[in-house]
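Visitor: Give me the fold of what follows.
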Amino acid sequence: MSTSEQKTIYLKDYTVPEFLISKTELHFDLSADKTLVNSRLNIYRNPDCKKTNPDLVLMGEELTLIDLKVDGERLHPEHYTLDDKTLTIHNPSARFVLEISNHINPSTNTALSGLYKSNTMLCTQCEAEGFRRITWFLDRPDVMSIFSVTMVADKDEYPVLLSNGNRTGSPNIALADNKHAARWHDPFPKPSYLFALVAGDLACLKDSFTTCSGREVALEVYVEEHDLDKTSHAMQSLKNAMRWDEQAFGREYDLDIYMIVAVSHFNMGAMENKGLNIFNTKYVLASEKTATDADFENVEAVIGHEYFHNWSGNRVTCRDWFQLSLKEGFTVFRDQQFTAHQTSEAVKRIKDVNMLRTHQFAEDAGPLSHPIRPSSFVEINNFYTLTIYEKGAEVVRMLHTLLGETGFRKGCDLYFERYDGQAVTTEDFVTALEDANNANFEQFKQWYSQAGTPTVTVTTSYNQNEKTYTVSFEQHNNSPSTQADKEPLVIPIRLGLLDDNGKELNLHGEQTSTVLELTKAEQSFTFTDINTEPTPSILRGFSAPIKLQQTLSIEQKIHLFQHDKDAFNRWEAGQNCLSYFIFKTIDAIQNHHKVPPLPDELVGTFRAILQQPLADLAYQSLLLSLPSKAYLAEQMSTIDIDALYQAHRIVKQTLASSLQDLWLAHYHANHHVGAGTDSQSIAQRSFKNLCLDYLMALETDEVRSMCIQQFETARNMTDQIAALAELSHLDTSINVSYFDAFYQQWKNEDLVIDKWFALQACSETTDALHSVKKLTQHPDFDMKTPNRVRSVIGAFATANPLHFNAIDGSGYEFVADNILLLDSINPQVAARLANSLSHWKKFDSTRQQLIKAQLSRIQAHTPLSKDVSEIVSRSLTA
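Guide: Predicted structure coming up:
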């Protein structure tokens, strides 16, 4: 598809639907090769539509029409028009019943959108526009209908039949020819993107939950039989999320049953379909043997996220897809708060910000930059981005900061009450918060329409005579976005001041931290009764998604690293110190100068933290971690990937050798941790494996033997994977035997083999690309399975920058080859992979030309999906 053939959809062109559907009755005769779908739609003209006698235009793709009736009468062909995208009924009456019969083929649906086959089960994915691949419909989020579903299938092949809502009658209604049926009814109106269906031979873990009003809700987690022993954590996570949402947001579950189904083939992480959440197996299955500590946390977070959508996305949904962050940004904020409550608030905040600044900031600075409420798109699947989700959550967090806990809760209560059962906009959400608190967020709303990451420059001055300290801010946005001049944003800046002894100064009464509200391009704030010049701690808790530029001496950074009481800013100060010396090392390498030493004060701070372990070992692990290479690369005006890797290694080796005895002592002290998933065991493993990572930088036989022993004797997946990850970078044939052993141990566990693939794809060994190409020929690699594609090709493109950005262009060519191969199988996955080629302007001229050549090769390919075409076109024209 050429750029000229792409149809761009604009927010400004939104119009209300001409027709609405009050009731949708669906009947499925299920088969993997030929499913019959009968729909009965009660349709009426939308009273808010001002068009006179409009035609009814229904969306549909990959459908075979069998029959079409209006009010019981077969429709003559002259009264409708059918093409490959739409079914148009000409001159319909104001209110009528439309009956449609059509066939679909789930087994050939490799796009995994609509109804498709995953292993032996049938399942659906309808967000964003998958329902039109099931039957013709008004497939848009502002058309909400009451759904009733009847499913008929072979009772041996598909003994479990699930859909949205509550079961009506018996779960299994016996029919002739070894078939059975099940009926479901969802009493809450929903858009078609929330429809779900699952049919298969599945095992079920059952439990229940009693809501705050005393209602008992049945809980069911469905998986393939061999995975049933990995579901208890998912069930407990669901119950944790239900209880937390009642307490934190006053949201009670509304149906009689809540179901989760784990699916092997899934384009995303999970889907919040009303009452029937369909999940990627990666975010359901977890046992101490097969899942890492990170997996356990991710399962709970994603289960919480999809459950929280029941209100922030389902009961109140988005009017159109430009409003996607209305449900996703808000719900990410909710799931972040939930995980912080369940684990460590400091650790969770650092992890979230680290990911945001590493990846979303890069998205904001590149050709795919867009506001959290985009103004246009070609393919909506391309806008399920970090900007929509993660930056969207940060914008909600700023509203929470400005209103405070109580005010924010009041606003959310009003939002849910006012818009229950409706499809609304981001403007409606912010207005509800305003109205509940008598606030004015008119200027704040610009966060939704302006692309890019604001930069805030800070200068300070101290008047010794008047004992005043002034902090001045200047905000600007140099995003490459094509938007016109950007207006100043409302930016909350949380700030504290430290004296020379590290003591926090009182700013307002007993308060040692305050929130400054920036509203102008330039703004100053003056603090009085400041007896000595302090060290400022600015943007505490990362109170706004901005780039902060301030001139602090290395001594001040170390001072904050040693003393800051704000957990985020203390970690941030350490990262700033380490980044400073890594960049100085890069400069020395590039100019062939002597590498500068790390200052004794910085090494001494590390030593002090190691000598006096913190109560929160997970936080201590983050304090002592080096900035990631990806985060450092995002800060470079021109990425020198080879110098970056070399400098990162030098700084790590310096800290490893300077503190070798302490790293070793802590490794042994925390090594014999059981396989438990309690927070203390998780923290000890995190700290222990950080020590191992530093020690492996020493490249000694003793440490290597220690790492091998950990791999061979590990009693949990976290320790085994951590050891194998270290061994994966050894440029020696010895690591092959450990990968072979790991494969033989876990070859029947798909999610573990995904890790096995990914570790090899991320290897820094010299023949890494050759190994990755061999992995794509492995019997267990399947281009039709998104998790497998992400674990090999995706991991190489996004998590192995050293070899992906090889100077000969071989990494780019390999990824481009697979984008073209994937595009005909699964355009959504191919488009996400194409994102890896979008940041070409960050590299030197040689690599720029190599990347652009591959983008041009992809663009010239025919046919090309609009998913990939949009990404490539925007990347090249930016």
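Visitor: going forward, measure contacts and count neighbours with C-alpha atoms only.
Guide: Noted.
Visitor: who's in contact with Asp293?
Guide: For Asp293, the contact set (Cα atoms under 8 Å, 6 or more residues apart in numbering) comprises Thr677, Ile682, Thr718.
Visitor: Between these, which sits nearest Ser4?
Guide: Thr718 (49.6 Å; Cα to Cα).
Visitor: Now do the helix or strand hosting the closest one: distance to the chain's middle.
Guide: According to DSSP states H and E, Thr718 maps onto helix 717-728. Relative to its chain's centre, helix 717-728 lies at 24 Å (Cα atoms, centre = their mean, to the nearest Å).
Visitor: can you check stretch 694-714 too?
Guide: Chain-centre distance of stretch 694-714: 33 Å, with Cα atoms, centre = their mean.
Visitor: how about this one, so we can line them up?
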Amino acid sequence: MRNPPPQAVRLCDYLPPDFLIDTVELDISLHRTETRVLARLRLRRNPEGRADAPLKLDGDGLALQSLKLDGCSLAAADYEAAPDSLVVHAPPAQPFTLEIETLVDPNGNTQLSGLYRSGSAYCTQCEAEGFRRITYFLDRPDVLSVYTTRIEADKGEAPVLLGNGNPVEAGDLPGGRHYAVWRDPFPKPSYLFALVGGDLGRIEGDFTTASGKKVKLAIHVEHGKESRADYAMDALVRSMQWDEQAFGREYDLDVFNVVAVSDFNMGAMENKGLNIFNDKYVLASPQTATDSDYAGIEAVIAHEYFHNWTGNRITCRDWFQLCLKEGLTVFRDQEFSSDQRSRAVKRIGDVRTLRLTQFVEDSGPLAHPVRPDLYREINNFYTATVYEKGAEIIRMLKTLIGDEAFRRGMDLYFERFDGTAATVENFLSCFAESSGRDLSHFAVWYSQAGTPLVRAETSWDPAARSLSLTLTQSTPPTPGQSEKKPLQMPITLALFDDKGEKLALVSDDATPEEKSRGTIELSTQSRTVRFKQLPARPTLSLLRGFSAPIRLEPAPDNADLVRLLAFDDDPFNRWQAAQSLALRSIFARVAALRGEGQTPDDSAFYAALQRLLDANDMDPAFAAQVLSLPSEIDLAREMGENVDPDILFSARSALRQELGGTLKPLLEEIHARFESSGSYSPDASSAGRRSLRNVALDLIAAGDKARGGVLAERQFEAASNMTDRLAALSTLALAGGEPRQRAFAQFYQTYQGDALVIDKWFALQATIPEEATTTLVRELMRHPDFSLANPNRIRALIGAFCSGNPTRFHALDGSGYELLANVVLELDPKNPQVAARLLSALRTWRTLEPKRRALAESALKRVAAGPGLSRDVSDIATRALGI
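Guide: As a prediction, the model looks like this:
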């Protein structure tokens, strides 16, 4: 018998809070198992709430110790206390003070939500609903309060005491204890509350804002790891400078603290003035972190800092508006990274991520709008749809109204809604005002799930020297939304002649603005635009810069794709041309393996790649992206139904082998030419050279296993940085045999005790596409360094296996699904958030071929029927099953 699904929370049922909390004074005495929390809340009835409503506060596993109203203890009949709620039956009509005392157990908090221990430190995670695990509260984002927090602890155990806002007071106490008082002058919701207490090292910095305000910066880490926080500090300073220049946003407190902890369910948290980070997004050195790690640190540091305005100063009214802070802030961190690095390569990387995660989400049973209209467990809606698709909507908005109107709209948003809890409608109203445009049609992007499909049909009239382009859009049904509306979207395009020269857009069917900007707005189901005065049939470059988060079909023919790869001045579409040629080749090979066609002739594709690599102005980072074939997840998404991961793996491997063999001399020359020399630098140019060199090594090994193995062993031994060493190990992992075994043993011996590097060791083994890997993963779960208590380690081993090894996870005997179900059921009582995220690996089960589909469904049903299932896991299981 299945557990009933959690009760739904609906956007249409939103009501303002019945009470407001103007000030919160917290007195928290830290203890490993019995932390005392005294909360003094100044409340008043909300004029917009219900006049006769009782006061109902949220809790989660709490035990009430005492309760006072205006200094007097309440009689037992005046209130009702339960672990998940506290109700005061007849609160005063006038403002009043409620004093609540609770005890919490940080050591026993394995959910890592609320107040818990990470290593030797106390820390908190309150988004989305963790504050109610600390004290009873109106734990919702539209209740904004000014917080003052007194933290007390044993000085030897926790010499560092940090809170939100600015430090106010500190001192020693009898018995070897001490205290610190922090005050945040800016009203905030409870999910932004934070404290940290522990014995931590730190590095310090400073920043002077554009108006001359001096801000003290500090990053706190485990002792001995201070030097590994230098890049994070550099990224923080650059983020502060960029936000002033790009968005006019200055930092507003006297201090800004970052703390890195090893046990964290997410990447980082933007708590006001006290950002708490998963240490993988803070700690880096050339010997322990890859180029992608450095880029990730830069992006996440920026993302959490940018939340100071888009999330903290302006928060979301309710959790349905989560995209208002997350999608907007992802857009801001993407723009920051684009300005700091290569904009073209960054855009390609962001679209890769979107397609690998969000497009997959949009096509399965977990599909939901960017602003969902219901949820059962809010922790499960921190998704690629909210984050990545949310960012794409902001990008489209900017494209549609133009840079100047977008900046005016952002300025208006900051001015008008500072200090409030806003909605998507509030946000869009600012851009409607700044641009003079009606954005009601555009707003459908927020309420409609699914990835739109746009079909592009062209017709060339040689007599009239005109090209007709017809764009037709449709969006497939998604759970709860069978009927779809046409969306408003920008389609950026260009026309090229056969020499690669861009042609003027002459058309009676496009507005002057559309022609000058090269962007056609598609707002109806279908639109036809005819381009005139063309010398010959042009090559059409469509959806340049990926101007809308859509699927575009069909791809141009091979000849046009080769031309676009050669001369399109839009880097994204040059890359897309290579991806389309590769996809076409792989699917032709799939057909050949099934006896339904011939192996394709890809000589023109290979020649185009060779010309790209031979060019004097070749950008190594861009070339590395072009040489990186679509992943198996990309292939499964494009196939859509009856997916057989084994045949996709075989077809892709065959293309890799042929490509590596054909380009072997050039690839070996590139591998030698870009050999690392001198000191390591994580800058974009240096990272791009390493990226191309390591892609070349991968393809050499695909085409010539023996030669690739020799080069990989040599690189592994000589590498002066983690990027090159891990790339060599990845190549050896695929090669197998004694060299692989020796390299993995040496890698472990070298980095044993460095948790973040050992995570890489676990992950790489989990993604080896061999039959024995499932057994290996089970063995690694018994390794002394593996622990179900650490989310990073779980993601490194189990997450990597499920999301990065399709052939083994989707093994025909169902062993991959069984492994996942076992882990989820074991982990769920301890950390339901992480368990639920693991289970989402089965979100595409309906697209599999029948045998795998039945096995995956059986595993999901087994999880759904598990006794005492958490809301988090029950929600994912029931939605995936369509219950």
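Visitor: What does the superposition give as a TM-score?
Guide: Once superposed, chain against chain, the TM-score is 0.98 (TM-score structural alignment, normalised by the length of the first structure); 874 aligned residues with a Cα RMSD of 1.4 Å.
Visitor: thinking again about what came up before, now the contacts of Asp293 of the first structure in TSV, with distance to Ser763 of the first structure and neighbour count?
Guide: As requested, these are exported to TSV (distance: Cα to Cα, whole Å; neighbours: other Cα atoms under 10 Å):
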residue	distance to Ser763 of the first structure	neighbour count
Thr677	28	17
Ile682	25	21
Thr718	18	22
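Visitor: Looking at those residues, which one is closest to His400 of the first structure?
Guide: Ile682 (30.0 Å).
Visitor: quick one: what helix or strand has the closest one in it?
Guide: helix 679-696.
Visitor: Are we agreed that Asp230 of the second structure is in a helix?
Guide: Yes: with DSSP: H, G, I helix; E, B strand; the rest coil as the criterion, Asp230 of the second structure is assigned to a helix.
Visitor: Tell me which residue of the first structure lines up with it.
Guide: In the first structure, the residue paired with Asp230 of the second structure is Ser232, using TM-score structural alignment.
Visitor: contacting residues for that match?
Guide: Here Ser232 of the first structure is in contact with Leu205 (Cα under 8 Å, 6+ apart).
Visitor: Quick check: the gap between it and Leu285 of the first structure.
Guide: Distance, Ser232 of the first structure to Leu285 of the first structure, using Cα to Cα, to the nearest Å: 9 Å.
Visitor: got it, and Gly421 of the first structure?
Guide: 33 Å.
Visitor: And those two? Which one has more around it.
Guide: More neighbours surround Leu285 than the other of Gly421 of the first structure and Leu285, with 24 against 17 (other Cα atoms under 10 Å).
Visitor: biggest helix in the second structure by residues?
Guide: helix 571-593 (DSSP state H).
Visitor: Would you mind giving the residues in the first structure matched to it?
Guide: Under TM-score structural alignment, helix 571-593 of the second structure corresponds to residues 567-589 of the first structure.
Visitor: Go ahead and name everything in contact with that stretch.
Guide: 346, 349-350, 537-542, 554, 557-558, 560-564, 594-596, 598, 602, 622-624, 626-627, 632, 643-644, 646-648, 651.
Visitor: those helices in the stretch 401-550 of the second structure, which residues are they?
Guide: Counting by DSSP state H, counting those that start in this stretch, the stretch 401-550 of the second structure has helices at residues 403-417, 424-435, 444-447, 512-517.
Visitor: The first one maps to which residues in the first structure?
Guide: Spelled out, it's helix 403-417 of the second structure. So helix 403-417 of the second structure sits over residues 405-419 in the first structure, by TM-score structural alignment.
Visitor: what span of the first structure lines up against stretch 452-465 of the second structure?
Guide: Under TM-score structural alignment, stretch 452-465 of the second structure corresponds to residues 454-467 of the first structure.
Visitor: Give me the contacts around the matching stretch.
Guide: For stretch 454-467 of the first structure, contacts defined as Cα under 8 Å, 6+ apart pick out 468-478, 528-533, 545-551.
Visitor: rerun that using 7 Å as the cut-off
Guide: Applying Cα atoms under 7 Å, 6 or more residues apart in numbering, the contact partners of stretch 454-467 of the first structure are 468-477, 528-531, 533, 546-550.
Visitor: Okay, and which of those map to strands?
Guide: The strands, defined by DSSP state E, take in 468-476, 547-550 from the contacts of stretch 454-467 of the first structure.
Visitor: mind checking what Gly200 of the first structure lines up with in the second structure?
Guide: Using TM-score structural alignment, the equivalent of Gly200 of the first structure in the second structure is Gly198.
Visitor: What about its match, how many residues nearby?
Guide: 25.
Visitor: Adding distance to Ser840 of the second structure and mean neighbour count, write the helices of the stretch 401-550 of the second structure out as TSV.
Guide: Output for the helices of the stretch 401-550 of the second structure, formatted as TSV (distance: least, Cα to Cα, whole Å; neighbours: other Cα atoms under 10 Å):
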stretch	distance to Ser840 of the second structure	mean neighbour count
helix 403-417	35	17
helix 424-435	27	18
helix 444-447	22	18
helix 512-517	40	15
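Visitor: Now render these as TSV, adding distance to Leu581 of the second structure.
Guide: Below are the helices of the stretch 401-550 of the second structure laid out as TSV (distance: least, Cα to Cα, whole Å):
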stretch	distance to Leu581 of the second structure
helix 403-417	34
helix 424-435	39
helix 444-447	30
helix 512-517	28
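Visitor: Looking at those helices, which is nearest to Phe256 of the second structure?
Guide: Taking Cα to Cα, helix 403-417 is the member of the helices of the stretch 401-550 of the second structure nearest to Phe256 of the second structure, at 20.7 Å.
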